[in-house]
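Asks: Output the structure for:
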Amino acid sequence: MPIGASVTFGVGSTTGNSYRKNLQDLMNANNMTIDYVGTRNHGNFNNNAVEATSGFVISQIAAAAHAAVPIFLPNLVLIDAGTNNCNSGGTVPDAGANITNIINDVFAQSPGSTVILATILVNSDAKQDACRVDENRQIATLTGSMQAAGKKLVLVDMRGPDGPLVSDLADGRHPNDAGYVKMANVFFRGIEEVVSKHILSPPLNTIFTSKTVGDS
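Replies: Here you go, the predicted model:
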C-alpha cells in the first residue's frame, strides 16, 4: 500500500504513475509480484491503486491510512508523509511524533506488516527545503528508535546521492518522470533490504507476494 500525498499520487508525472509503475517493473524484473492496494486509483497502468491525496498533510494522511489499512490488510506499506506540512516554511516540531503514530497504527491494524518510510524530497524553495531537512532529521530519529525497539521498519533516503535532485522536479516540488524513476530505484533498494532481513510476512489478504519471501 503506497501512502502519501501528491507525490505518491503522481503529480508531475506525465502518466500519473508516480514511482509506482517503475517500482512494479523493477520488482517484476527481479521475480517479485506486487499488488498495490488503496481506496483510490491513478495512473495509466492496471495495478494503479494508491492511498494518497494531493495536498494532504500528515494528520490527513494518518486519517486516510487509519480508514484504509484495516480494509486491505497490507503486509508492506510505503509511506511518504510531511511534504505539505512545509509549504509555508518554518518548522514542524511534531512531524516525527505524528509520523510515528501513523506507523504504529499501521502495525496495529495490519498485524505482521512491514513499513518502508521515505525521507522527504528536495524542494526548490529555500524556506520549504529547510523545513523538509528538519523533518528528515525527525524521521531519522524516529526510525532509529523504532528499529531499536524491533519494529519492522526500513528507512529509504530520497535525498541521498541517487535520489531526485531539484533538476528532477517538474515544478519545483513534484518529481518529473526522471525523478520518479529515481524514487522507484530508492524504494526498490528498501524492498531488497526488507527481503534480505527476512522481515516481510505473508500477506493476510494475499496482496503482496514474492518468491523470495521465506527463503533462508
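
Asks: CA atoms for contacts and neighbours, from now on please.
Replies: OK.

Asks: And the helices in this protein, which stretches?
Replies: 6-9, 20-29, 58-72, 95-109, 126-148, 177-196 (DSSP state H).

Asks: which helices and strands does the shortest one pack with?
Replies: Right, the one you point to is helix 6-9. strand 49-52 (3 or more CA pairs under 8 Å, 6 or more residues apart in numbering; DSSP states H and E).

Asks: a markdown table for the helices of the chain, including distance to residue 209 and mean neighbour count?
Replies: Shown next, in a markdown table, are the helices of the chain (distance: least, CA to CA, whole Å; neighbours: other CA atoms under 10 Å):
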| stretch | distance to residue 209 | mean neighbour count |
| --- | --- | --- |
| helix 6-9 | 21 | 25 |
| helix 20-29 | 11 | 18 |
| helix 58-72 | 14 | 19 |
| helix 95-109 | 19 | 19 |
| helix 126-148 | 24 | 18 |
| helix 177-196 | 11 | 20 |
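
Asks: Let's see this one next, to set against the first:
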Amino acid sequence: MEKLVERISTTPYVSALVARRRFLFGAFVIFLILIAVSLTEKEDVNAWSRTQSGFSHLAAANGTNSNGSIPIQSSPLIPIGQGYKRPGYELPLADGIPLRIMAIGASTTRGDESFDNNGFRRPIREYLTSIGNPVNFVGTQRVGNMSDNEIEAYPGARTGQMHHHALDVVPKTKPNVVLVNVGANDCFQHWDIPNFYKRYYAFVDYLLTASPRATIVMGTLLPTTETERFNGSADVTVVNQQMHRLYQIFKNEGRPVVLADMTGPDGIQDSDLSWDGMHPTSAAYIRMGQILLRSMIEADARGFLRPAEPIHGVLQDGDLEHQDEDYGRWADEQRRLEAHRKKVEEQEVMKMTEELKRWTTSLEGSLELKKHEADIVPKLRRDSNSVDASNTILAWILGLLATWIQSNF
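Replies: Below you'll find the model as predicted:
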C-alpha cells in the first residue's frame, strides 16, 4: 500500500496538482497580509486627517497661505501628535468644579511687600479662571486690590494662633482648597521649634475635619536673610525638614494633602526677598503662585479635588459677590477696556497680515523678474560671444584675402 501511494504521488499530474495547491495557499496568505496592511494604512491616514484637519487651509494655488500669512515653502508639514493634556493645562481642574479657596497664614499669605497686596492669590485666581474653574476666595478679612480678596491671614501669627482663628471661619465657609503657609513666625519668635510638627499636624487635621471635602496645600517656608531682630534662618531649615516628614506621614495616611515646596533651585531664593529679608518681592509672589498651582494640579491628578459643601450666601464666583462695589465696577470697566484693546489689536493684526500678503506677492514678482533677468543675461552673453567669434573669423579671412592680393598683384 505504501508503495502504491508513493507511486501515485510521484506521477507528474499529482505533483503538479500538489505544487499548484501550495502556490494557491501561499498566494492566499500574501493576499491576506496585503489586506491587513492596507487597512492599517487607511486607519493611520484617517487618524492623521483627524488630528491635522486644521492645516488643510494652508495650501493655496499660488504658493501663499490662504489666511494671509507668510508662506514657508522650505518647511513641509511635519506630523504632530495630539499630545498629553495633563490636568490644569488647557483643561479645567476636576472637570471645572468651582474652587472655594482659603489662603490661611500670616503676612506672607496677606501679600505684604507686593505692589498690589494680592500676593500669590492674584496669579492663582487669574490662571484658574482662565482654564474654566470658577473661583471664590473666602475668609474674614479683605486684603488686596482685587474684588475677590477675602483671606484669613494675620501678620505675626504663629501656627497655634492661626489654628485658633480657623476654629471660627472654616466651619462657616467650608473651603474645598486650603492654601496653608504658617510657621514663619514660630521661627522668628523661636517658639518651641522641636515640637513644631505636633502643632502643624493638629492644625491640618482640624482643617480636614472641619471641612471634610477640603484638599490641603502645604507650603514650606521661604528663606530669610534677616539677622538683626529675629535671625530665624536656622529655625526655618528645621521647620521645613519637619514639614517634609509630615507630608510623608499625611501621604501614608491617605490624606488629601499635597506639598508646595518653596525651596530648591526653582523655588524662592535669597535674592527674591524684599528689603526686609523676610517677605518675597512682587515677582517672587508670582513664582509662589506658580508653585502652589503645580501642587493643585498634582492634587487633581491624584483625585483629591471635590466639590465644596453648599453654604448659604457663599457664591461659586467671588467676583459676583462684589460686583456692585466700587472696585467691582472699576474691574468691569477694566475688562471692557481690555476687550476693546483686544479688538483693536485684532484689527491691527489683520491689517498687518494683509500688508504682508501684498508684500510677499510683490516680492515673488520681483523674484520672478530677477529669475527672468538671470536667464536673459547668459543668453545675451552667449550671443555676444558668438558675434565676437564671427567677427574674429571674418577678420582672419579678410586678412588672408588681403595677403593673397598683395602677393599676386
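
Asks: Between the helices of structure 1, which one is closest to residue 205 of structure 1.
Replies: helix 58-72 (7.0 Å; CA to CA).

Asks: The closest one: average distance to aligned residues in structure 2?
Replies: Comparison of helix 58-72 of structure 1 with structure 2 after fitting gives an average deviation of 0.8 Å (mean CA distance after the TM-score superposition for structure 1).

Asks: For that helix, grab the matching residue range in structure 2.
Replies: Helix 58-72 of structure 1 lines up with residues 159-173 of structure 2 when matched by TM-score structural alignment.

Asks: ok, back up a step: take the helices of structure 1 and lay them out in CSV including distance to residue 47 of structure 1.
Replies: Formatted as CSV, these follow (distance: least, CA to CA, whole Å):
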stretch, distance to residue 47 of structure 1
helix 6-9, 13
helix 20-29, 8
helix 58-72, 15
helix 95-109, 22
helix 126-148, 29
helix 177-196, 15
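
Asks: Tell me which of these sits nearest to residue 160 of structure 1.
Replies: Distance to residue 160 of structure 1, taken as CA to CA, is lowest for helix 177-196 among these, at 8.9 Å.

Asks: So which residues make contact with the closest one?
Replies: Applying CA atoms under 8 Å, 6 or more residues apart in numbering, the external contacts of helix 177-196 of structure 1 come out as 12-14, 18-20, 22-23, 26-27, 116, 118, 154-158, 162-165, 168-169, 200, 212-213.

Asks: what do you get if the cut-off is 7 Å, keeping everything else the same?
Replies: 13-14, 18-20, 22-23, 116, 154, 156, 158, 162-164, 168-169, 200, 213 (CA atoms under 7 Å, 6 or more residues apart in numbering).

Asks: Return the subset of these lying in strands.
Replies: 116, 154, 156 (DSSP state E).

Asks: Residue 121 is in contact with the last one, correct?
Replies: Read it as residue 156 of structure 1. No. Counting by CA atoms under 7 Å, residue 156 of structure 1 does not reach residue 121; the two are 11.2 Å apart.

Asks: which of these two has more neighbours?
Replies: residue 121 (26 against 22; other CA atoms under 10 Å).

Asks: distance of that one from residue 34 of structure 1?
Replies: For residue 121 of structure 1, the distance to residue 34 of structure 1 equals 24 Å [CA to CA, to the nearest Å].

Asks: Need the counterpart of residue 163 of structure 1 in structure 2.
Replies: Match for residue 163 of structure 1 (TM-score structural alignment): residue 267.

Asks: now the spatially closest residue to residue 171 of structure 1 that is not a sequence neighbour: how far from residue 193 of structure 1?
Replies: Of all residues not flanking residue 171 of structure 1 in the chain, residue 12 sits nearest, at 7.3 Å (CA to CA, 6 or more residues apart in numbering). Distance from residue 12 of structure 1 to residue 193 of structure 1, counting by CA to CA: 28 Å.

Asks: now swap in residue 9 of structure 1 and tell me
Replies: 24 Å.
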